[in-house]
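Participant: Sharing a model prediction with you, sequence too.
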Amino acid sequence: MDVNMNVSGKLSALQVMRDAPVIPVIVLNDVKQAVLLARALVAGGIRMLEVTLRTPQALACIEAIARDVPDAVVGAGTVRSAADAQACAMAGARFVVSPGYTHAVGQACRDAGLALLPGVATGSEIMMAQEDGLSELKFFPALQAGGTAMLKAWSGPFGDVKFCPTGGVSMANAAEFLALPNVVCVGGSWLTPAEAVARGDWAQVTALAQQACLLVRKDI
């Protein structure tokens, strides 16, 4: 983990990716759980937190973490429109993760000063993102779209692109992805199991975060 990174200034996507081997994909249904979950992850060494916009409470959760957990760097996931990006910035998000890429989302993130990690699954999508100056991308859905074999194939024509595979990535296969030279980190939901969050088992979340930080990756 890049413990020397200044988290108070504007972030780049590469800084978000380099901070730890795993970016947790977080789904929250209760604002009351947001701060406690964030603190548990930070205690385990994970501070780049992707709160997905999959629930009505997501923006309120982002706002609560941004306000009450200064050691965390909260971002928003499942961002699909310029309006989503703008709302996330207003809530205090510092970075955005999207399942795909559009020029409108890219422009909204630039306007708001948000680091963007957009999802791609094809060569054409990579090229479109690169046309807008983006070379740090989320490979999504990673397992379903070809997994490590696809990333190896892309290393030739897209040798200047760095990826965060997400979708089907788990503790069981994370090391295989992280061993690839074009992978900086992975994204996954296994750090915040729904059952552990529901019962408030923050010690388990911290333990999973600590385990994730032990994963070995290329020094990119």
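Facilitator: Received, thanks.
Participant: contacts, neighbours, all on C-alpha from now
Facilitator: Fine.
Participant: Just give the number of residues close to K152.
Facilitator: 17 (other C-alpha atoms under 10 Å).
Participant: Next, count neighbours for Q204.
Facilitator: Using other C-alpha under 10 Å, Q204 has 18 neighbouring residues.
Participant: Below is structure B, check it against A:
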Amino acid sequence: MPADCANALSMMQDTEALLAVLRRAPVVPVLIVDNVDYAVPLAKALVAGGLPALEVTMRTPVALDVIKAMASVEGAFVGAGTVLDPEMADAAKAAGATYMVSPGATPTLLAHALKIGMPLLPGVATASEAMMARECGYRIMKFFPAGPAGGPTYLKALSSPLAELTFCPTGGVSAANARDYLSLPNVVCVGGSWVAPDDAMRSGDWARIEALAAEAVKLAV
């Protein structure tokens, strides 16, 4: 077991708490927001449409401010995405994120999330990566990039040998193929950006985003 993980193993991922958030809807919107003014109306539209678990990616200079603003929206469970290291994890927690998502996983990040008591959905793309995260105390993971990594066929193949693990596939997931993932026994939800198109945000078409969220809710199987 990696040394960093061994130091934090007694503090295993709070599986039930994370599942409680992810089970609220079949889709977690993956959001790249470059204008803080979009934050509150965007979160309100997604929550009103039935998607309360939100992932704000840390890919823009205003991401932390967006997380802070969205955290004030009633019914929203705001997570920070694209968390790459302990410093980003600390900043996300301070901004009010209730959980974190990473594209991959290092022993240092896995251990730090456990240390600070911040639920983390670590990214994995192979059985070996999933087993490493499991050794660090994790049971729920992000399968990323889902499409290039093998899609539903690969993820289904993991359901028997890694039966205790649950996944949220993200990357290449769309309204057209979401049900292929959601029908798998080891999938709790999917992550996708199609519910919040950039052009809808820039034009302030929050009604369109709410309608897309409502359609996404119907993908539940």
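Facilitator: Perfect, thanks for sending it. On a predicted model such as this, the values are computed, not experimentally measured, just so you know.
Participant: Post the TM-score for the overlay when you can.
Facilitator: The TM-score (TM-score structural alignment, normalised by the length of the first structure) is 0.91; 207 aligned residues with a C-alpha RMSD of 1.3 Å.
Participant: What segments of the second structure are helices?
Facilitator: 3-8, 15-22, 39-49, 63-70, 86-95, 107-116, 127-135, 151-158, 178-182, 198-203, 206-217 (DSSP state H).
Participant: could those go into TSV alongside distance to T57 of the second structure?
Facilitator: Shown next, in TSV, are the helices of the second structure (distance: least, C-alpha to C-alpha, whole Å):
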stretch	distance to T57 of the second structure
helix 3-8	25
helix 15-22	17
helix 39-49	12
helix 63-70	7
helix 86-95	10
helix 107-116	17
helix 127-135	21
helix 151-158	22
helix 178-182	20
helix 198-203	14
helix 206-217	18
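Participant: closest one to M141 of the second structure among the ones you listed?
Facilitator: Smallest distance to M141 of the second structure across the helices of the second structure (C-alpha to C-alpha): 7.6 Å, for helix 127-135.
Participant: Now do the closest one and helix 151-158, the angle between them.
Facilitator: 60 degrees (axes from the mean of the first three to the mean of the last three C-alpha atoms, to 10 degrees).
Participant: Pull up the aligned stretch in the first structure for helix 127-135 of the second structure.
Facilitator: Under the alignment (TM-score structural alignment), helix 127-135 of the second structure falls on residues 123-131 in the first structure.
Participant: What separation do you get for the most centrally placed residue in the second structure and S203 of the second structure?
Facilitator: Central residue of the second structure (C-alpha atoms, centre = their mean): V101, 5.0 Å from the mean position. In this structure, V101 of the second structure and S203 of the second structure are 28 Å apart, going by C-alpha to C-alpha, to the nearest Å.
Participant: and what of M100 of the second structure?
Facilitator: Per C-alpha to C-alpha, M100 of the second structure is found 29 Å from S203 of the second structure.
Participant: quick one: which of the two has more around it?
Facilitator: M100 (24 against 8).
Participant: quick one: what's aligned to the more buried one in the first structure?
Facilitator: Aligned by TM-score structural alignment, M100 of the second structure pairs with V96 of the first structure.
Participant: From what I see, that match and G113 are in contact.
Facilitator: No. Judged on C-alpha atoms under 8 Å, V96 of the first structure makes no contact with G113 at a distance of 10.3 Å.
Participant: Map C5 of the second structure across to the first structure for me.
Facilitator: Per TM-score structural alignment, C5 of the second structure is not aligned with anything.
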